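Participant: Please find the sequence and the predicted model below.
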Amino acid sequence: MTDAGLKALLVARGLEEGFAKVGICRPDAVPETAARLAAFLDAGHHGQMGWMAERVKWRGSAAALWPQARSVIMLAEAYTPEGNPMTGLAARDRGVVSCYAQGKDYHDLVKRRLKRLGRWLVDQSGCEIKVFVDTAPVMEKPLAQAAGLGWQGKHTNLLGRDLGNWVFLGAIFTTLELPVDAPEVDHCGTCSACLDICPTEAFPAPYRLDARRCISYLTIEHKGPVDEDLRGLMGNRIYGCDDCLAVCPWNKFAVAAGEIGYQPRVGLPELAELAMLDDAAFRARFAGSPIKRIGRDRFVRNVLYAIGNSGMPGLRGAAMGLLDDADPAVADAARWAVGRL
């Protein structure tokens, strides 16, 4: 079988598995990534995400991550929400959870498909592979652009003319030298909707993100108390933020989610109820969800910020019950919320 014939079968198989788009590039297709990453780190824009700097050599170069790799197969899987996720921001007594975390953990779902596809490729060709889903030092978005899946928009996320921007990315590194796809070019034009909507002004410039001001970072990655100047801007977002994704005009071409596991299970939970969760109840409620990874303390801290932003005196009691919480960040958030109400 020719390399082109194998690639055609691979793409068809990937689509059958449920991926929305498949593309291929070389591991060294984006040499500029290392310099961009270094500038991001030097500016301190990664905040507390020290893991980004720990393996910077691998993260900055896919070729260095696995020198035996000759091709990178990039795959996009859609998780497009059915409605407008920003409508929940008006329900001040409830918490808003990012769309990607509404269902089952995408790491498990995407990796399962990648492994099946990878095994098929190994059976067809006898090659070696490595599979990655957001848990290894792989710069998925630049590689996805190099593979023609889409481009990194001004909000730094990947979007495509035939995908929108509600996608997860997976990668299969292989020792096969498969034909590559043409890289995608930028189609953002003069649009600045994603930059203008950001509640915390986390974009110092188009295509640049200061994670230290990003609500997704603050609610998920940031440990300890959040700067008081930012708390009031977080609204009722308790896990992640979808604003810059939701306003992208290219979403009118977004692919529908095909995986039933991405169907919402969390919804718009009541803040008063969430504030009462202890560690065991938190783990039970969010078993199998990406939310579980941040732990009860960080989650309840976020809930208390949302309570403080609610403007609803009826929620004051829920915050008062946590004034003496064993976690200092939770107790601090409770004091802040009580003071605001």
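Facilitator: Here it is on my side, so go on.
Participant: rest of the way, CA atoms for contacts and neighbours
Facilitator: Fine.
Participant: For the longest helix belonging to the chain, buried residues please.
Facilitator: For the chain, the helix with the greatest residue count under DSSP state H is helix 106-125. By neighbour count on 16 or more other Cα atoms under 10 Å, the buried set for helix 106-125 is 106, 107, 110, 111, 113, 114, 115, 117, 118, 121.
Participant: ok, and here's another one to check against it:
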Amino acid sequence: MDKGQSLEEAIRSEAARLGFAACGFTRADAADSAGRELREWLEAGRHGTMGWMEERAHHRVSAQALWPEAKSAIALGMSYAPAADPLALAAHPELGRISVYAQGGDYHKTVKKALKALARFIVSQAPSDLKVFVDTAPVMEKPLAQAAGIGWQGKHTNLISREHGSWLFLGVILTSLELVPDPPADSGQHCGSCRRCLDACPTDAFDDPHRIDAQRCISYLTIEHDGAIPHEFRAAIGNRIYGCDDCLAVCPWNRFANAAAANRAFLPRAELAAPRLADLLKLDEAAFREMFAGSPIKRIGVKRMIRNCLIAAGNTRDASLAPSIRAHVDGPDPVIAEAAGWALAQLGFSSAETQAA
């Protein structure tokens, strides 16, 4: 720490050196009101089959419920702002659309490595207890980030930054240190009457501003949901095979986001930027694991990926994909087999032709 530099300034400087684009400080209990709203959301069943949210809800509702010794929270953001238009592949139904955040390296590993390095720096400057969290732990990163002033939760429930738009991966360090809090961000002041994110949702997943029904969200349906995708959402999914960027991509604040600020670990891999559905439908377990090694996509497994690609293939109305679809009609997994039959029907094949396939 430089002479005359405060601990907060030193932490900010080191965070920037480690690749974080945003850093802010707040009290550990600053997001407790969001915890009460989370309880209401869970009780209403808006989380769908994400049982893990309920299982640790008693920890998730408050940082101090998770770790009572926490005094301050350090909220950090790492940019993954895209250089290309996230919605461009909508005009190319033969290609699978993968959410921007998953086209590069696994953010969990990159962000956590940097958080641990920052934690070591903090302890070297001010001996203390601390814990680091990415989104695999029951910590409410977005409300804490808003309380720390690095951005605000938009009407789509995701964090928005003046400098980085909707494209920040978040991490949190809880510490026993008493750090000087930053002024919180005010969501109402920055979003105003704009509702582009709400209107852009293909499945009308938003009950109201700041309230989402996960069961209708394409990111939930293609990533978290493990069964058959409800028929009412299949056409709206289009060619999205992993996640959905629509509500993020249309945000006017993205015009200030600078792709040059993105961490290079998140640059899109060529094979994930615009994969062909016909190629993806040929994947077996080994090929899937090889293709998505080092990617957050790997965790959904090949079965869920094939299910998603079958829905997307049915939405192309491209009969040339029928041979790739037919390979899954008589497969052992009933969810995949049903999706394959649906996709063939969407391409105009009769029941007899589907059975013959």
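Facilitator: Structure received. Computed from a predicted model, the values in this text were never measured in an experiment.
Participant: Quick one: residues contacting the nearest residue to residue 45 of structure 1 once chain neighbours are set aside.
Facilitator: In this structure, residue 45 of structure 1 finds its nearest non-sequential neighbour in residue 210, 4.6 Å apart by Cα to Cα, 6 or more residues apart in numbering. When contacts are counted by Cα atoms under 8 Å, 6 or more residues apart in numbering, residue 210 of structure 1 touches 45, 46, 202, 203, 204.
Participant: Same list (those residues) but as TSV, adding distance to residue 271 of structure 1 and neighbour count.
Facilitator: Formatted as TSV, the contacts of residue 210 of structure 1 follow (distance: Cα to Cα, whole Å; neighbours: other Cα atoms under 10 Å):
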residue	distance to residue 271 of structure 1	neighbour count
45	30	17
46	29	20
202	26	18
203	29	20
204	32	11
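Participant: what about structure 2, which of those hold up?
Facilitator: Contacts conserved in structure 2 for the contacts of residue 210 of structure 1, counting by both residues aligned by TM-score structural alignment, their matches' Cα atoms under 8 Å: 45, 46, 202, 203, 204.
Participant: Map the last one onto structure 2.
Facilitator: Here residue 204 of structure 1 is matched to residue 207 in structure 2, going by TM-score structural alignment.
Participant: contacts for stretch 177-186 of structure 1?
Facilitator: Contact with stretch 177-186 of structure 1 is made by 3-4, 7, 23-26, 70-71, 145-153, as judged by Cα under 8 Å, 6+ apart.
Participant: Apart from its chain neighbours, what residue comes closest to the residue nearest to the spatial centre of structure 1?
Facilitator: When Cα atoms, centre = their mean is applied to structure 1, the residue found nearest the centroid is residue 100 (7.1 Å). Sequence neighbours aside, residue 79 is the residue nearest to residue 100 of structure 1 in space, at 6.8 Å (criterion: Cα to Cα, 6+ apart).
Participant: Wait, that neighbour touches residue 251, no?
Facilitator: No. Applying Cα atoms under 8 Å as the test, residue 79 of structure 1 and residue 251 come out as separate, 11.9 Å apart.
Participant: so where do the strands sit in the stretch 101-250 of structure 2?
Facilitator: Secondary structure of the stretch 101-250 of structure 2 (DSSP state E, counting those that start in this stretch): strands located at 130-133, 152-153, 159-160, 168-175, 206-208, 211-212, 240-242.
Participant: Pipe those strands into TSV and attach distance to residue 343 of structure 2 per row.
Facilitator: Formatted as TSV, those follow (distance: least, Cα to Cα, whole Å):
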stretch	distance to residue 343 of structure 2
strand 130-133	40
strand 152-153	37
strand 159-160	36
strand 168-175	35
strand 206-208	27
strand 211-212	28
strand 240-242	14
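Participant: Figure out which of these is closest to residue 140 of structure 2.
Facilitator: strand 168-175 (8.9 Å; Cα to Cα).
Participant: Turn the contacts of residue 210 of structure 1 into TSV, columns for distance to residue 258 of structure 1.
Facilitator: As requested, the contacts of residue 210 of structure 1 are exported to TSV (distance: Cα to Cα, whole Å):
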residue	distance to residue 258 of structure 1
45	34
46	33
202	31
203	32
204	35
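Participant: Now flag whichever of the residues you listed is closest to residue 176 of structure 1.
Facilitator: Comparing those against residue 176 of structure 1 with Cα to Cα places residue 46 closest, at 34.1 Å.
Participant: So the closest one is in contact with residue 52, correct?
Facilitator: Yes. Between residue 46 of structure 1 and residue 52 there is a contact at 7.4 Å, judged by Cα under 8 Å.
Participant: Show me where the stretch 201-341 of structure 1 has its helices.
Facilitator: 215-220, 228-231, 243-246, 271-275, 279-285, 295-309, 316-320, 328-340 (DSSP state H, counting those that start in this stretch).
Participant: These: which one's closest to residue 264 of structure 1?
Facilitator: helix 279-285 (13.8 Å).
Participant: which residues in structure 2 does the closest one match up with?
Facilitator: On structure 2, the counterpart of helix 279-285 of structure 1 by TM-score structural alignment is residues 285-291.
Participant: what about residue 310 of structure 1, neighbour count?
Facilitator: Neighbour count for residue 310 of structure 1, taken as other Cα atoms under 10 Å: 25.
Participant: Show me what it aligns to in structure 2.
Facilitator: Following TM-score structural alignment, the counterpart assigned to residue 310 of structure 1 within structure 2 is residue 316.
Participant: residues contacting that match?
Facilitator: 93, 94, 238, 239, 347.
Participant: repeat that for 10 Å
Facilitator: Neighbour list for residue 316 of structure 2: 92, 93, 94, 95, 235, 238, 239, 277, 343, 346, 347 [criterion: Cα atoms under 10 Å, 6 or more residues apart in numbering].
Participant: Narrow those to those that are buried.
Facilitator: Using 16+ other Cα under 10 Å as the burial test, the contacts of residue 316 of structure 2 include 93, 94, 95, 235, 238, 239, 277, 343, 346, 347 as buried.
Participant: between the kept ones among the contacts of residue 210 of structure 1, which is closest to residue 187 of structure 1?
Facilitator: residue 203 (18.6 Å).
Participant: how about the closest one, what does it touch?
Facilitator: For residue 203 of structure 1, the contact set (Cα under 10 Å, 6+ apart) comprises 154, 155, 156, 194, 195, 196, 209, 210, 211, 213, 214.
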